[in-house]
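S.K.: Show me how the following folds:
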Amino acid sequence: MDWDAVIERLGTQLPSDYRWFADVYGAGTFGGWRIAHPDHPLPGFNLWDRIKVQSEAFAFMRTPDGDQESDEDFAASFAEPFPAAGGVLAFADTDTGDGAFWLTGGDPDEWPIYTDDRGSDVRVTLDLTTLDWLAALARGDDPILDQGPVQWAPAPLEYPESP
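M.R.: Below you'll find the predicted structure:
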């Protein structure tokens, strides 16, 4: 993986434990979470796709539509997307739209994990590194998905053709 090219395109370094994990394991699923990789060919597992989709979603959610008095409070409950200072940078999601992000700012190796449960108002900031968060998932300690311990499954390189 050419991490220098990733840094140049993104405009920031990524956590070193994520880079190590991506180099060793690539993209895949861990429990219900799809962990993205910059070079993966499928949109659901491609880091650039994750960043674009989640940034657009958060930007939309932060825009009140003016129909309800509480819209501004609702919009303010969503984090700013990266590249805003301290913005969220997507690296994983679930089939149901839950997201896992880094809260950027300062040393990337100290970025906490921010998880968002799309189906509720549960947004959790975890003072964990990427590998610590993955280890918590392996133990079954996930604040978003209520499941037991999980296993890693590498991502397919292409989607199967329909019969």
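S.K.: C-alpha only now, for contacts and for neighbours.
M.R.: Fine.
S.K.: For this protein, which segments count as strands?
M.R.: 28-30, 33-35, 88-94, 99-103, 113-116, 123-126, 152-154 (DSSP state E).
S.K.: Would you reformat those as CSV and include distance to Glu80 and mean neighbour count?
M.R.: Converted to CSV, the strands of the chain look like this (distance: least, Cα to Cα, whole Å; neighbours: other Cα atoms under 10 Å):
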stretch, distance to Glu80, mean neighbour count
strand 28-30, 26, 20
strand 33-35, 21, 26
strand 88-94, 6, 26
strand 99-103, 10, 26
strand 113-116, 12, 22
strand 123-126, 13, 16
strand 152-154, 30, 14
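S.K.: which residues does Trp3 contact?
M.R.: With contacts defined as Cα atoms under 8 Å, 6 or more residues apart in numbering, Trp3 is in contact with Arg19.
S.K.: Second chain to compare with the first, below:
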Amino acid sequence: MHSAVECLSALVPPTGSRRSRDWTAVERRLGTALPQDYKKLIETYGGGVFDETVWLLDTECPHQGYNLIDQAKECAETLAKLWQVEPKPPQLLEGDGADVLPWAYIEESGAMLYWLRRQGQSPEEWTVMFNEGRGPEWEYHPTQCAPFLLSVLLSLWA
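M.R.: The predicted structure follows:
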């Protein structure tokens, strides 16, 4: 298991049993491979609310708002329209082919958590972008999704 997912499991014990996925089929439908820490996070917790705040997107969620594939398509369309009238975040301008792919959102705020993907990177190199959702603020976090969640929880509990 990924070390950050192990730490999260100790802090927020998963309810229920392990939730396996056919990741090959998921990645085929999505058109991209996914990071191992995300896969372990979903297999450990499943999609849906995590610690009463963060909603993890999962390809097996029947509700469009929580489904990774549906949200990936919707966010890509929304951001393409947005960036016709607003500038892209600086991190997305640092090379050809940079884009974002959502993996979670924050309850009731509209804020989204994305992977920042750059051309030529493996999913293990993707980092986190946070968008406030109802405004222009973007934050860059040079870490993967599971360590990001762990650091957020630890900072809230400190």
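S.K.: Drop the TM-score for these two in here.
M.R.: Scored against TM-score structural alignment, normalised by the length of the second structure, the superposed chains reach a TM-score of 0.73; 130 aligned residues with a Cα RMSD of 2.0 Å.
S.K.: hang on, the earlier thing: of the strands of the first structure, which approaches Lys52 of the first structure most closely?
M.R.: Of all the strands of the first structure, it is strand 88-94 that lies closest to Lys52 of the first structure, at 8.5 Å by Cα to Cα.
S.K.: what packs against that closest one?
M.R.: strand 33-35, helix 47-61, strand 99-103 (3 or more Cα pairs under 8 Å, 6 or more residues apart in numbering; DSSP states H and E).
S.K.: now these in CSV, with distance to Pro15 of the first structure?
M.R.: Output for those, formatted as CSV (distance: least, Cα to Cα, whole Å):
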stretch, distance to Pro15 of the first structure
strand 33-35, 14
helix 47-61, 14
strand 99-103, 9
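S.K.: Out of these, which gets nearest to Gly26 of the first structure?
M.R.: Nearest of those (Cα to Cα): strand 33-35, 8.4 Å.
S.K.: mean distance, the closest one to its aligned residues in the second structure?
M.R.: Following superposition, strand 33-35 of the first structure is found to deviate from the second structure by 1.3 Å on average (mean Cα distance after the TM-score superposition for the first structure).
S.K.: Provide the aligned range in the second structure for that strand.
M.R.: Using TM-score structural alignment, strand 33-35 of the first structure lines up with residues 54-56 of the second structure.
S.K.: And the matching stretch, how far out from the chain middle?
M.R.: From the chain centre to the centre of stretch 54-56 of the second structure is a distance of 8 Å (Cα atoms, centre = their mean, to the nearest Å).
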